[in-house]
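A.B. asks: Got a predicted structure here, sequence first:
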Amino acid sequence: MNAATVFETIRENITGYNVRAEMHNRGAVQGITSMYQNLGEDHIFMLKASKNSAKYLQEAILRKPALIITDFEEDAFIDFHDKVAICYVDDFAEVSIRLVELFYGEHIGRMKYIAVTGTNGKTTTSHFIGRLLSELGCKVATVGTLGVFDGAYEKVDFAHTTPTTPMHFEFAEIIKYFSTREYDYIVYEATSIALDQGRTGFIRNDLAVFINFSPEHLDYHKTMRRYLESKLSLADLSDEVLVNMDAPEYRVLAKDRHQFSEDEDTYYRYQTDIDHIDIHVGEVHYEVRPGFLGEHNYINLATGIFALLKLGHDVEAVIHAAAKISPPVHRFELFSEGQYQFILDFAHTPIATKESIINAMIYAEKMEKKLIVMVTGIGMRGYRKIRMTMRLIPEELHHLVLAAEQVGYEDEEKIVGMMQKHLPPSYDASNTTTALSRQEGIIRAIDHAGPDTIILLTGINEPQHYRGDVIAHDDRQFILQYLDDCRKT
């Protein structure tokens, strides 16, 4: 593709278009990316305005791109006009969408897409949908918080500059990868921030699934209304929608009777029990007995079942598949080591953390054991969320560990202090321990544990961001290594 075609695409769709400096290479453009690490000579670099953009620009110039497109104000990088052609545009998202279509349209059109949005449970629901489809013989990729997975549930090594929904060109490369391998579906998590930034605006979804709604990402959206509007915009990008009618904010999207609910008289209904799910499809009842535990997992599995039914798959086949699949890693995952029993759960929003603890309390009571819980204050998530999380902590836990994680450049002592301040009044020094890191928190939980306890570890079980560094971490690996070291000493 030559540079003239790229310019013509921008001219036809974008206002505020202006180019500074002549193209150093007017021949073929070899690729396009928003990651300077992936930038090659004769590529186009999409530079989104941010506080780090000056650094990214300098890194990009060293790689000799054919063109840089940015939404910084005109002539913001005037000192570099003699080194590289820079195109200033007003609408970065629209330019990105048009150029994705230009470079990747052939691959985008070959596949089917299912988008999952909501405050909690996007990852688990997406993976359940993907695994159900795989059981039915489809080739399915899953994209989201855990990364990119192929149809065999093997992780594919894609650079991911955002935590959940990839940026425009990252996502397009993922689509190209699976398109060339003749996949049928991509199931992906659609976050409110990604929707607001138009990252998936080039995708026409076969189905959008709306699972729940509660306060989140207000540091970005500022108001609940803007947060909701971002979520609702996914419907305009989708042919069909599946709505949780128990979330009143989403009911406006329901255009037919094929929606789902726990209580209301909808076509798809579910009720969860400690070891099974009752599913109603119209007037017909089915019982699903998954090979795992956790009511929140069961709710997400029921949603996945309804998603496939909404797409027209045979109900008997879907129900049969639902009894065979497992949840993604670290979603109410049970494991034991020596005398210690653990539950790993990725819950990291206020409501998800509360639900995880309640589920663990039910399981611990069934096993006639006491429950120790680690809850984390996430430095990169903002103090408002920390306050909300602490106020929702259930009473009557045997022991509670409060730890700081994903600290970034925040003060971990301040994080833990805020957690203590906003705890329910039943928690004090007799039943609460603090830690300044996730690893220290796990150690404190083990210190209070024994054969008669179960340890629930909530939070972001991933490499830890601290003072500009990324520290490798996995709960299970850390636990096994720590206990092995203890045995040796």
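C.D. replies: Great, that's in hand.
A.B. asks: Only C-alpha atoms from now on, for both contacts and neighbour counts.
C.D. replies: Fine.
A.B. asks: what's the following helix or strand after the longest strand anywhere in the chain?
C.D. replies: In the chain, with assignment by DSSP state E, the single longest strand is strand 370-378. Following strand 370-378 in sequence order, the next helix or strand is helix 383-391 (DSSP states H and E).
A.B. asks: also this one, for the comparison:
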Amino acid sequence: MLTVGKVFPKLSERIKSEGVLIGMDAQLLPITFVDVFRCLEASGLLLAKKGVMPNRVVPEITTDTRKLEDGDLFIAYRGVQFDAHVRVPELSRQHPSAVFILEDERCFQLMGEDQPFLLVKDSREAWSYVAALRYGNPHEKLKMIGVTGTNGKTSTVWFVRQILKALGKPSMTLGTIGVFCGDEMLPATHTTPDPDELFKSFATALARGITYVAMEVSSHAIVQRRIGPIRFDAVAFTSFSRDHLDFHATMKEYFAAKWELFTRYRKKDAPAFVSTTVRDHIPQSKAKLAFYGPTASRQTSDHGYFYAITESRLDHTHLDVTSDRKHAWDFPFGGDFVMDNFTAALALVQGLGETGEFSGSQIKPVPGRFEPVEAAQARGIAVIVDYAHTPDALEKTLAKLKEMTTGKLWALFGCGGDRDSGKRPLMGKIAEEQADIIVVTSDNPRTEKPDFIIEQILKGMPRKKTVHVIEDRREAIAFACLNAKPGDSVLIAGKGHEDYQIIGKTKFHFDDRSVATEILSAPRD
């Protein structure tokens, strides 16, 4: 683990004299190019160097070819759609005083000795180390909690925040819903932000007196080394099922990426919790693991946290959890699978020594996760908004709602464009098996044609039971909500907490919860 004081004693003194943090927000630490060189050398990322590293302060660090200016540090990496190395020869001529970090050895060999070039093992990882250095390695002074999994990351991180808040411990959480610093919410563009935003967030947390940071750690972030220097104090693996095969070549590769949170990014002997649903995927390991899940899934040799749900309604859940002692809570919300994530959060918090008591009424439900639309009650129906956007999540959500439904079960969903297309017919098949009435619509089509996405979903419905295709999502929600009969339940799946829809490359305001509320609250004819 790199520390400012041990690796860069001069920087440690500079922190004291100039200050990394001013007021309540993070401030950049003035680092030099020599500091960058030493950082990459100490991390084991540096392979070779050309030119003389200038001993001057780095004015700006960028990965954007359009934003590079003379004197800056440019980090070139191979992206999914663009490899910045192709622009390096031209950029170096335009900006002769810039310094370049490269991961392409051929590009490095083509460069002369009159300008500084650093060849590294992985440019994205180098970016994360340099970003951490600029903010004084704030992650080393925080209690870091990392959560990975196909489904359940967001809910688990949300409940970590809720539990810590109930115990009087403010926290920062980062994930799909956004970045929460205490009670302040900031928007998020990625499940795991890029290194600059990530370490800036950590420095802000430190400046505001926060001790705990809980974050979703996506497989993309792990593969792209956005979390390079972080070693987590506690980790959890919530679930594993098909997703992101547009990014990972195989399920084996997808799992291997997630498992690195436990093997590469976890501190030695840090608490590690794995859902019993993931048990069969785990490789033989000497790592000490604890499990969590329903009591029925517990094996004789297991230690960890196991729960039983003794009462379950849309507006109430009674949960019993057994670990080294017994706990019981009454929550003012429903969703059995959400309780799995609460149990993971409890394990993480208690694994770090926070074992105080709190009540279920202090825990707020996760936005857009099995969230009822209250306006539906007046019509005698249930309308549930959920983020379920994978086959596994859709199946579990429909199965639970089916248990609570006396009438017909409606499933309204689509699939995202420019994403794993193989899951589309799988989700269609699940909807046909679980629901009585299906409405197939648009999700975030992005640059794909909505009708093509819908066509792929329909391939999974060979029986072609009651299926309505309504491409416009607002119209689809209106159709389902206004045609559901008393006793029916309508699941609006796929977007959950999202308040936008992406069509083409444009993001439009759209919130399933608000749209459903507006439709259900309108005067009846």
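C.D. replies: All right, it came through fine. Quick caveat, the model's predicted, so the values are computed rather than measured.
A.B. asks: still on that earlier bit, can you name the residues of the second structure that the longest strand of the first structure overlays?
C.D. replies: Counting by TM-score structural alignment, strand 370-378 of the first structure lines up with residues 408-416 of the second structure.
A.B. asks: now the strands for the stretch 251-400 of the second structure?
C.D. replies: Secondary structure of the stretch 251-400 of the second structure by DSSP state E, counting those that start in this stretch: the strands cover 272-275, 290-294, 304-313, 316-322, 326-331, 371-372, 382-386.
A.B. asks: thinking again about what came up before, and the contacts of the match of strand 370-378 of the first structure?
C.D. replies: Residues from elsewhere that reach stretch 408-416 of the second structure (Cα atoms under 8 Å, 6 or more residues apart in numbering): 389, 398, 401-402, 424, 431, 435-446, 453-454, 457, 476-477, 480, 484-485, 487-494.
A.B. asks: Please apply the same query to stretch 246-265 of the second structure.
C.D. replies: Under Cα under 8 Å, 6+ apart, the answer for stretch 246-265 of the second structure is 146, 148-149, 217-220, 222-223, 230-232, 235, 240, 242, 244-245, 272, 281, 419-421.
A.B. asks: Could you pick out the buried ones from the residues you listed?
C.D. replies: Neighbour-count burial (16 or more other Cα atoms under 10 Å) applied to these gives 146, 148-149, 217-220, 222-223, 230-232, 235, 240, 242, 244-245, 272, 419-421.
A.B. asks: Please list the members of those that lie in strands.
C.D. replies: 146, 148, 235, 272.
A.B. asks: got a list of contacts for the longest helix along the second structure?
C.D. replies: Criterion DSSP state H: the longest helix present in the second structure is helix 336-351. Residues from elsewhere that reach helix 336-351 of the second structure (Cα under 8 Å, 6+ apart): 145, 152-153, 155-157, 159-160, 163-164, 234-236, 238, 271, 273, 275, 292-294, 304-307, 309, 312, 317, 319, 321, 355, 369, 396, 400.
A.B. asks: Write a PyMOL command that selects only the buried members of those.
C.D. replies: Those of those that count as buried under 16+ other Cα under 10 Å are selected in PyMOL with:
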select buried, resi 145+152+153+155+156+157+159+160+163+164+234+235+236+238+271+273+275+292+293+294+304+305+306+307+309+312+317+319+321+369+396+400
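A.B. asks: what's the average distance of the longest strand of the first structure to the second structure?
C.D. replies: Compared with the second structure after fitting, strand 370-378 of the first structure deviates on average by 1.9 Å (mean Cα distance after the TM-score superposition for the first structure).
A.B. asks: all helices of the stretch 351-489 of the first structure, in order?
C.D. replies: 383-391, 412-421, 438-447, 475-488 (DSSP state H, counting those that start in this stretch).
A.B. asks: Kindly reformat the ones you listed as TSV containing distance to residue 84 of the first structure.
C.D. replies: TSV is the format used below for those (distance: least, Cα to Cα, whole Å):
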stretch	distance to residue 84 of the first structure
helix 383-391	42
helix 412-421	42
helix 438-447	45
helix 475-488	46
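A.B. asks: Of those helices, which is nearest residue 186 of the first structure?
C.D. replies: helix 475-488 (28.7 Å; Cα to Cα).
A.B. asks: Quick check: which of the strands of the stretch 251-400 of the second structure is nearest to residue 514 of the second structure?
C.D. replies: strand 382-386 (10.3 Å).
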